[in-house]
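**Student:** I would like to see how this sequence folds:
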Amino acid sequence: MSIENKQKQVESTLRLAPVVPVVIIEDARHAVPMARALVAGGIPAIEVTLRTPAALDAIKAIAEEVEGAVVGVGTVLSAKDLRAAHKAGAKFAVSPGVSPGLLDAADDSDLPLLPGAATASEVMTLLERGYRFLKFFPAVPAGGHKLLGAWASPLPQVTFCPTGGISLSSAPEFLSLPNVVCVGGSWLTPADKLRNGDWSGIEALAREAAALR
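**Tutor:** Next up, the predicted model:
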């Protein structure tokens, strides 16, 4: 699959809702009810990060059992991560940054990649490789909405999903920018609600997020 076709898939995923939840899941048994709650609340694209041993099992369960969910994989660092996530059923991949090895692996994979960038030079490098949709990470520590807004004029070809330090209250600052398609956030699936199985609480957080636009 060409990079352009993969970028079109990334775009369609990012346009599903104003927020992509960034999930750290400790127990794969929580994956399906959590994802169903997010979808019910209007948030279908879900990024499950590779930060716990349960992540790949969680991705597989969501991909197989949750109608309407578009499950992706986050914290992708290597070709091995891409292969494992694709095999588990992920529909998109997200990386915190980039390396030549990861970009080469993404070229050879059918799994669409949303690569991370935090500087104008990184954005330009990714643009040369055919990437028009990027993750801006870590969004708040790297300069927040003011830095991202400053890139809109010199880098109009690129659209961002800022992630890192964003909350329900600060998300509108980013979503108002012309070069932002959505934001990523961990506030939709807090650890205490996952641990306690508070699926109605997660659905309520998803509804709040979905209403941002």
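**Student:** Please make it C-alpha for all contacts and neighbour counts, starting now.
**Tutor:** OK.
**Student:** could you pull out the strands for the chain?
**Tutor:** With strands called from DSSP state E, the chain shows them at 19-23, 45-49, 70-74, 92-94, 113-114, 116-117, 133-136, 159-162, 183-185.
**Student:** out of those, which comes closest to Thr125?
**Tutor:** Proximity of those to Thr125 was assessed by Cα to Cα; the nearest stretch is strand 116-117, lying at 9.5 Å.
**Student:** which residues touch the closest one?
**Tutor:** Strand 116-117 has contacts (Cα atoms under 8 Å, 6 or more residues apart in numbering) with Val94, Ser95, Pro96, Gly97, Val98, Val123, Leu134, Lys135, Phe136, Phe137.
**Student:** What distance do you get for the last one to Gly68?
**Tutor:** Right, the one you point to is Phe137. According to Cα to Cα, to the nearest Å, Phe137 stands 27 Å off from Gly68.
**Student:** same question, the second one
**Tutor:** Between Ser95 and Gly68 the distance is 23 Å, computed by Cα to Cα.
**Student:** which one of these two has more residues nearby?
**Tutor:** Neighbours per residue, other Cα atoms under 10 Å: of Ser95 and Gly68, the larger number sits with Ser95, 23 against 17.
**Student:** next up, for comparison:
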Amino acid sequence: MPQTLLEKLKKFKVVPVIQIDDVEQAVPLAKTLVENGLPVAEVTFRTEAAEEAIRKMREAYPDMCIGAGTVLNSGQVDRAKDAGAEFIVAPGLNPNTVRYCQQQGIAMVPGVNNPSQIEQAMELGLTFLKFFPAEASGGINMIKALLAPYVDVEMMPTGGISKSNVGAYLATDRVACCGGTWMVAPALINAGDWEEIGRLVREAVELVNQ
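**Tutor:** Next up is the predicted model:
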């Protein structure tokens, strides 16, 4: 993870994890994020629209920090990178995908939730990791226990993060930022309710910067 990109994510503190079902939603959603103070997104590759959504967001907002999530193989890495993603996020730790990202010169944040995976990631030269699924894996207590032996590791908890617990996660030592969906719920995106998404984004920005 390049230091400049990590610093950006630390500054944002929360990364909206976005599922886009319709490409037409991509630019209005990017506009809503940018104008309400959170110009960052992890667009999940769980939908057919993901690749084109990243491309359209990148064209409309060249300075936005855009990553691709739920990336499971090298083919998806290529598609995400070509579309304009500047970092790759995975739910788990696949050494082949990590090495491929390193060969392609794109930052990779794999998912981990136990000591063995952390050590495997460190062996691959990675120290910024996604803790996933955060709440189901033991939440803040588990993060504290996992980070204690690994003093160089920083984490991005994702999965079950909400406005009620994001503050406590961010207050945990070496939690760099959190991934969250509550301000960009698929139902709101599909309804095109940009006003409500904007309100939730502003609320999130205020919450994490208290």
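**Student:** so what corresponds to Val94 of the first structure in the second structure?
**Tutor:** Aligning on TM-score structural alignment places Val94 of the first structure opposite Val89 in the second structure.
**Student:** Kindly report the same for Pro44 of the first structure.
**Tutor:** When the second structure is aligned by TM-score structural alignment, the residue opposite Pro44 of the first structure is Pro39.
**Student:** which residues sit in contact with that match?
**Tutor:** Ala30, Leu33, Met64, Cys65.
**Student:** Now with 10 Å, please.
**Tutor:** Pro39 of the second structure sits next to Phe12, Val15, Pro16, Ala30, Lys31, Thr32, Leu33, Tyr61, Asp63, Met64, Cys65, Ile66 when contact means Cα atoms under 10 Å, 6 or more residues apart in numbering.
**Student:** Just give me the closest of the residues you listed to Leu170 of the second structure.
**Tutor:** Within the contacts of Pro39 of the second structure, the smallest distance to Leu170 of the second structure is 11.3 Å, found for Phe12 (Cα to Cα).
**Student:** And the closest one, how close does it get to Leu147 of the second structure?
**Tutor:** Taking Cα to Cα as the measure, Phe12 of the second structure falls 22 Å from Leu147 of the second structure.
**Student:** Looking at these two now, which is surrounded by more residues?
**Tutor:** For Phe12 of the second structure versus Leu147, neighbours defined as other Cα under 10 Å are more numerous around Phe12 (21 against 18).
**Student:** so the more buried one makes contact with Gly37?
**Tutor:** Yes: if you go by Cα atoms under 10 Å, Phe12 of the second structure and Gly37 touch, sitting 8.9 Å apart.
**Student:** what do these two both touch?
**Tutor:** Common contact partners of Phe12 of the second structure and Gly37 (Cα under 10 Å, 6+ apart): Val205.
**Student:** Number of residues surrounding Gln3 of the second structure?
**Tutor:** Here the count is done by other Cα under 10 Å, and Gln3 of the second structure has 8 residues near it.
**Student:** likewise Lys130 of the second structure?
**Tutor:** As a burial measure, the neighbour count of Lys130 of the second structure was computed by other Cα under 10 Å and equals 29.
**Student:** Trace it over to the first structure, please.
**Tutor:** Taking TM-score structural alignment as the alignment basis, one finds that Lys130 of the second structure is matched in the first structure by Lys135.
**Student:** that older thread, now, of the contacts of Pro39 of the second structure, which are buried?
**Tutor:** Buried residues within the contacts of Pro39 of the second structure, counting neighbours by 16 or more other Cα atoms under 10 Å: Phe12, Val15, Pro16, Ala30, Lys31, Thr32, Leu33, Tyr61, Met64, Cys65, Ile66.
**Student:** quick one: the third one and Gly179 touch, right?
**Tutor:** Yes: at 6.0 Å, Pro16 of the second structure counts as touching Gly179 under the criterion of Cα under 10 Å.
**Student:** max-length helix in the second structure?
**Tutor:** Looking across the second structure with DSSP state H, the single longest helix is helix 194-208.
**Student:** starting at the chain centroid, how far to that helix?
**Tutor:** With Cα atoms, centre = their mean, to the nearest Å as the basis, helix 194-208 of the second structure stands 17 Å off its chain's centre.
**Student:** Which positions within that helix qualify as buried?
**Tutor:** Trp194, Ile197, Gly198, Leu200, Val201, Arg202, Ala204, Val205, Val208.
**Student:** Determine which two of the residues you listed are furthest apart.
**Tutor:** Trp194 and Val208 (20.8 Å).
**Student:** Tell me the residue in the second structure that is farthest from the middle.
**Tutor:** The C-alpha centroid of the second structure is most remote from Pro149, which lies 24.3 Å away (Cα atoms, centre = their mean).
**Student:** give me every residue that touches it.
**Tutor:** By Cα under 10 Å, 6+ apart, the neighbours of Pro149 of the second structure are Pro115.
**Student:** For Leu148 of the first structure, see how far away the aligned partner of it in the first structure is.
**Tutor:** With TM-score structural alignment defining the correspondence, Pro149 of the second structure maps onto Pro154 in the first structure. For Pro154 of the first structure, the distance to Leu148 of the first structure (Cα to Cα) stands at 11 Å.
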